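Chemist: Predicted coordinates and the sequence they were generated for:
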Amino acid sequence: MFINGYSQTSSIFGFFVGSSPCGNVIRPLLNMPLTAECEFTKWKIMLHQDSATRAPTTFNISCVYGIGQPNTSGFVGGGTKVEIAGKWAIVKGSKTDSEAVVYQLNPDQPEKSVSFVKLEDNVIHLLYSDKSLMIGNSGQSYTFNKIKNRP
């Protein structure tokens, strides 16, 4: 789990978890077929940094999506798992705050880039491409919590 992308010179910057709706906005980001049945997605996001410089290096995202299993927090049939890895960067600016700290995944691939604004040290929130906050629904949001530095 989260081993690829990890090296001797890398340390963990943050490990974030959360669940979100399966809107059409996140489907391409997670390589999720538009026809896939999906009510919500559970995310695990690991951000790595250079041990010496603390500069961002790589990320790993592990997601499970599908139709919710009634009266549980799981999925019918266990759901479908997606793994994504790449590079990330720290940039500045959201739609409403030009000084906001933003974690940008895949900055060199605009069609697959995804950004999270840092709300506080332990909370990040997914952004639309215009850098505004994504809006969730009554069951899930696009807010992710830092839980610990090791999965």
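Modeler: Here it is on my side, so go on.
Chemist: Going by C-alpha atoms from here, please, whenever you check contacts or count neighbours.
Modeler: OK.
Chemist: ok, the spatially closest residue to A85 that is not a sequence neighbour - how many residues close by?
Modeler: Nearest residue to A85 in three dimensions, chain neighbours excluded: N60, at 4.4 Å (Cα to Cα, 6 or more residues apart in numbering). N60 has 24 neighbours, counted by other Cα atoms under 10 Å.
Chemist: do A85 as well
Modeler: A85: 18 surrounding residues under other Cα under 10 Å.
Chemist: Name the SS class of it, please.
Modeler: Under the three-state scheme (DSSP: H, G, I helix; E, B strand; the rest coil), A85 adopts strand.
Chemist: Which residue ranges of the chain form strands?
Modeler: In the chain, the strands defined using DSSP state E lie at 10-21, 40-50, 56-66, 80-92, 101-105, 114-120, 123-127, 143-148.
Chemist: So what touches the fifth one?
Modeler: Right, strand 101-105. 59, 86-94, 113-118 (Cα atoms under 8 Å, 6 or more residues apart in numbering).
Chemist: could you redo the last one with a cut-off of 7 Å?
Modeler: For strand 101-105, contacts defined as Cα atoms under 7 Å, 6 or more residues apart in numbering pick out 87-93, 113-118.
Chemist: put this beside the first:
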Amino acid sequence: MKSLGNWLLILLAIGFVQASRVSPDQVTFRATSPCDRIPRSMLSIPTTTECEMIQWNLALYRDPRNQNPTVYKLHYTYGMSKPSTTGFQDGMGSGTKEGNWSMQQEGKNKTFYRLEPSASAPAISFVRLDDNLLHLLDPDGKLMIGHAGWSYTLNRK
């Protein structure tokens, strides 16, 4: 009888551990944006690096119990574009930022996402346009403006 009680205790503990884990499911957003001064600063891309474009790959994770935001992983690649392709020339760079993210509701139709890096780096903010689109905001909370080649809108994959 004592061993049955121990087994029940072990199963209960495993259940609590499983419930406290971050969901393996994620929502992923991707984009290719200009490599301007503001995103360079946000992503810590050296100003001396030749950089024309940035490819963003943002994964947002939620707590499986209540769907609250938990952590994010942002992988980015940057450099000079390779003519007549969507890729990079040789000599591209890349980086990763990780940390916690949060959502803030303003009014009934405006939602902001804020990425807080775990290292001492500036936060990165987006406005949610709909379930499939996020748009990068500058440090003053204004929409970043792209150009004919690339925008600052991340698309859900």
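Modeler: That came in fine, so what should we check first? Remember, it's a predicted structure, so these values are computed and weren't measured experimentally.
Chemist: Let me see the TM-score of these two.
Modeler: The TM-score (TM-score structural alignment, normalised by the length of the first structure) is 0.83; 138 aligned residues with a Cα RMSD of 2.2 Å.
Chemist: if we can go back for a sec, out of the contacts of strand 101-105 of the first structure, who's nearest G136 of the first structure?
Modeler: Closest approach to G136 of the first structure among the contacts of strand 101-105 of the first structure (Cα to Cα): F116, at 14.4 Å.
Chemist: and that closest one, how far is that from I67 of the first structure?
Modeler: As judged by Cα to Cα, to the nearest Å, F116 of the first structure and I67 of the first structure stand 25 Å apart.
Chemist: Which of the two has more residues huddled nearby?
Modeler: A count of neighbours by other Cα under 10 Å puts F116 above the other of F116 of the first structure and I67, at 25 against 19.
Chemist: what does R40 of the second structure align to in the first structure?
Modeler: By TM-score structural alignment, R40 of the second structure lines up with R27 in the first structure.
Chemist: Check the gap between that match and G93 of the first structure for me.
Modeler: For R27 of the first structure, the distance to G93 of the first structure - Cα to Cα - is 24 Å.
Chemist: for Y103 of the first structure, same thing?
Modeler: Using Cα to Cα, Y103 of the first structure is found at 10 Å from G93 of the first structure.
Chemist: Those two: which is more packed in?
Modeler: Y103 (22 against 13).
Chemist: what's the counterpart of the more buried one in the second structure?
Modeler: Counting by TM-score structural alignment, Y103 of the first structure lines up with Y113 in the second structure.
Chemist: now A89 of the first structure
Modeler: Match for A89 of the first structure (TM-score structural alignment): S102.
Chemist: hang on, that match packs against P69?
Modeler: Yes. Under the criterion of Cα atoms under 7 Å, S102 of the second structure makes contact with P69 at 5.6 Å.
Chemist: Excluding sequence neighbours, find me the nearest residue to the spatially most central residue of the second structure.
Modeler: In the second structure, the centroid-proximal residue (Cα atoms, centre = their mean) is L58; its distance is 3.3 Å. Spatial nearest neighbour of L58 of the second structure, chain neighbours left out: L74 (4.4 Å); criterion: Cα to Cα, 6+ apart.
Chemist: how about the one you found, what does it touch?
Modeler: Applying Cα under 7 Å, 6+ apart, the residues near L74 of the second structure are N57, L58, A59, T96, K97, E98.
Chemist: which residue lines up with it in the first structure?
Modeler: So, by TM-score structural alignment, L74 of the second structure is matched to I61.
Chemist: re the thing from before, any chance of the strands of the first structure in JSON lines, plus distance to N31 of the first structure?
Modeler: Below are these laid out as JSON lines (distance: least, Cα to Cα, whole Å):
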{"stretch": "strand 10-21", "distance to N31 of the first structure": "15"}
{"stretch": "strand 40-50", "distance to N31 of the first structure": "13"}
{"stretch": "strand 56-66", "distance to N31 of the first structure": "11"}
{"stretch": "strand 80-92", "distance to N31 of the first structure": "8"}
{"stretch": "strand 101-105", "distance to N31 of the first structure": "14"}
{"stretch": "strand 114-120", "distance to N31 of the first structure": "12"}
{"stretch": "strand 123-127", "distance to N31 of the first structure": "17"}
{"stretch": "strand 143-148", "distance to N31 of the first structure": "20"}
